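>>> sequence plus predicted model, see below.
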Amino acid sequence: MARTLEQMVDSKPRLAINAFSMGAWATGQNMAQALEKHSTVKSTGPDLEKVLHTLEFFGPRFGYFIAGYPPFLKSVVDAIWKRNFPIAEYELHGLVGGEAISEELRRYLLRYFRTCHSGYGASDLEIGVAVETPEAVQIRQLLNDDVRFRQQLLGPGERVPMVFQYNPMSHYLFEDIVAAYPVQHRRRGETFYPNRTSEPDS
């Protein structure tokens, strides 16, 4: 995540607008703490008026990260378009999570955002398990646009999975086969933290 953020904004001072909820869920607080390492943070929650007011108040001298759920970032773009906001003067970068983002929605956001990356994690575990790097975004766009390539790599089907990169020194991801019924099995993906004393079942 750090490398991705560093590549987004070059010389401008950075201001992150954290539009994840700050209530019962831990995502907003965790995201604010993560962004503090790379920028000044203002946590607005998913409040459209506060996000737009922040952009207007601080102006285009900052490079902005706007973090939130994909549909909320779309509402930001819609409001910018309707209000004739001088967005061409701003440098905006989107950080989304909480649900998958389609490549069609990403392209819509990129009309106004210079970049848009997603992350993988869980509020009650860790939000930074894996992240979309620029290379991961290119791979997913290729999977989305090239049906033949997608079918050769993933088999038949229309669904395009998210593509993330993770640090194997921080997280150990494994897939275990678990018996759900006597004659039927299902696959379960789990996250194992190597710094814990317990080991995954063999």
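Received it, and whenever you're ready, just let me know what you need.
>>> going forward, measure contacts between C-alpha atoms and count neighbours the same way
Will do.
>>> what number of residues lie near Arg111?
10 (other Cα atoms under 10 Å).
>>> measure it to His93 for me?
11 Å (Cα to Cα, to the nearest Å).
>>> tell me which element the closest residue to Pro134 other than its chain neighbours falls in.
In space, and not counting its chain neighbours, Pro134 is closest to Thr4: 7.4 Å by Cα to Cα, 6 or more residues apart in numbering. Using DSSP states H and E, Thr4 maps to helix 2-8.
>>> what ranges do the strands span in this structure?
Listed in chain order, the strands of the chain (DSSP state E) span 14-18, 40-43, 63-68, 91-96, 115-122, 126-131, 172-181, 184-192.
>>> in addition, the following structure is provided for comparison:
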Amino acid sequence: MAKKNPEGFKEALKLFKESARIVPAYGSFLRKHGVNPVKVNSYADFVKVPATDKPHYLRAFDFFDLFPKSKVPPMISASSGSSGKPFYWPRGEEQEKVGGRQHERIFRDIFGVKKEDRTLVVVCFSMGTWIAGSFTMTSVRWLEKQGYNISVITPSIEKEDAVNILRDLAPIFDRIILAGYPPFLRDVIEEARAQKVNIKNLRLNLLFAGENFSEKYRAIIHQISGIKNGFNGFSGSVSIYGTADAGAIGHETPATILIRRTAFENKSFAKTLGLDSFIPTIVQYDPRHVFFEMAEGELLFTARAGIPLMRYNIHDTGRIIGHEDMRVILKKANILDRARALGFEKWKSPFIFLGARSDVATTFYALNIYPENIKVGLERKNVYKFVTGKFIAYTRLFRNGRDQKLFIEVELARGVKPAPKLLAKIRQSVFEGLTSKNMEYRKLNRSIGAKALPNIILAQFGDPRFVVRKSKHKWSKR
């Protein structure tokens, strides 16, 4: 009996055949690697096709040849990538329609927004050349064309403008959706509270993207913003997994949030999912629009993006779990009934577990310390009220390179003054978080003792080092 093709492969194969025929660069790429697209007809054939990536495909061919019939779509965003040299990502109506439908699923099915609700979406993602802000804006405009009574305003990362909107404009709307990077949205909400804006009277939901955060962080930001949850507390906020390469790829659902929370609380369940101390972002995606594969621990995807992407390696690590496989896991863990109550059967799509990215880690004695490992200590009950949650980690060499020290600059909350006792409390909390969440750090601490302790530097609220000026907050520096 022939093995069944993975869900979404039919659409991926159609795109592959089409791109081989009408995308000049991809046709050349296949010929260069000796691939005859006529002979690629099964999944077993498809996985033998060489993967593409930015240096070996996108930058290796003429820009115009990357598009069907060399025609560039009308909207262009940029990404800098690890090299710092921008790459430009056009997209057209087809990609924005997919994004619009994804936002509709989030707004309608998770946030409970009705077409007749007067809804205001406040976009606090960077605008400029970055994709998140303009993509969210065009997705909202698409929703308006489908009959939703929805409006959008784009303060971008201007905190003062965002607070003014929450104070002066938001109260006349039925529903408010505040969209942005998690640390910046917390900044906006804290500033609004400091200015006596009664945000708890708003019917507010949060739309995140751009980075991983813990369930403790979600609880903190829900508490300070007075979010009123549906789905028994699992629908106040949603994080989107998106890239400049392909736009919005997947998003959280109440079921994925339940899975994350259970993994945070239950080490045995986390182990069942193949997780250790790092609990990743978990999203669901539509394989008809984005077809994912795993190759050597990295995610490959095939998508009808503005630049059609075949077996494209963005160098994100992770894991894919099918809906039926997840059903089995949840049943064994005795939480399937809870997941069903949260719409598990409604979103019958695969799950992606997004791994930690080494390019945002701090290297300390040859081990990687991820931002998530440090965030744990700053989110503890006896610490989080004294800090904003933002920090910058880095290492420095001493004694002619024989010793290395880990430094963590931490921004204090509004009105909090640096003090020796507070410094000691934060240092101990961060140390305990590191030892509990990073096995390699725990081993290092046993080996070198006090040398492994983090050096905490407290910065006053509003310190220029912590002001977001372009896009996202940088958690580490070299």
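Everything's here; your move. None of these values were measured; they are calculated from a predicted model.
>>> before we move on, back to that, can I get the strands of the first structure in CSV including distance to Val137 of the first structure and mean neighbour count?
CSV is the format used below for the strands of the first structure (distance: least, Cα to Cα, whole Å; neighbours: other Cα atoms under 10 Å):
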stretch, distance to Val137 of the first structure, mean neighbour count
strand 14-18, 21, 24
strand 40-43, 25, 19
strand 63-68, 17, 25
strand 91-96, 13, 23
strand 115-122, 8, 21
strand 126-131, 10, 19
strand 172-181, 20, 11
strand 184-192, 22, 11
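>>> indicate which one of those strands is closest to Val160 of the first structure.
Between Val160 of the first structure and the strands of the first structure, the shortest separation by Cα to Cα is 14.4 Å, and it involves strand 115-122.
>>> against which helices or strands is that closest one packed?
Judged by 3 or more Cα pairs under 8 Å, 6 or more residues apart in numbering; DSSP states H and E, strand 115-122 of the first structure is in contact with strand 91-96, strand 126-131.
>>> redo those as a markdown table? Include distance to Ile66 of the first structure.
Listed next are those as a markdown table, based on distance: least, Cα to Cα, whole Å:
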| stretch | distance to Ile66 of the first structure |
| --- | --- |
| strand 91-96 | 5 |
| strand 126-131 | 16 |
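>>> for Leu154 of the first structure, which of the ones you listed is the nearest?
strand 126-131 (20.4 Å).
>>> for the residue nearest the centre of the first structure, which residues are in contact?
When Cα atoms, centre = their mean is applied to the first structure, the residue found nearest the centroid is Ser118 (2.1 Å). If you count contacts by Cα atoms under 8 Å, 6 or more residues apart in numbering, Ser118 of the first structure has them with Leu95, Val96, Gly97, Ala100, Ile101, Val131, Glu132.
>>> what's the match for the first one in the second structure?
Pairing criterion TM-score structural alignment: the partner of Leu95 of the first structure within the second structure is identified as Leu207.
>>> which elements pack onto the longest helix seen in the second structure?
Longest helix in the second structure, counting residues (DSSP state H): helix 420-437. Contact analysis of helix 420-437 of the second structure by 3+ Cα pairs under 8 Å, 6+ apart lists helix 371-378, helix 439-448, strand 455-459 as its packing neighbours.
>>> quick one: the closest residue in space to the match of Leu95 of the first structure that isn't next to it in sequence and Asp168 of the second structure, what's the gap?
Spatial nearest neighbour of Leu207 of the second structure, excluding adjacent residues (Cα to Cα, 6+ apart): Ala179 at 4.5 Å. Look at Ala179 of the second structure and Asp168 of the second structure: by Cα to Cα, they are 18 Å apart.
>>> re earlier: of the helices and strands packed on strand 115-122 of the first structure, which approaches Ala19 of the first structure most closely?
When these are ranked by proximity to Ala19 of the first structure (Cα to Cα), strand 91-96 comes first, at 9.7 Å.
>>> after superposing, tell me the mean distance of that closest one to the second structure.
For strand 91-96 of the first structure, the mean distance to aligned residues of the second structure following superposition is 0.7 Å (mean Cα distance after the TM-score superposition for the first structure).
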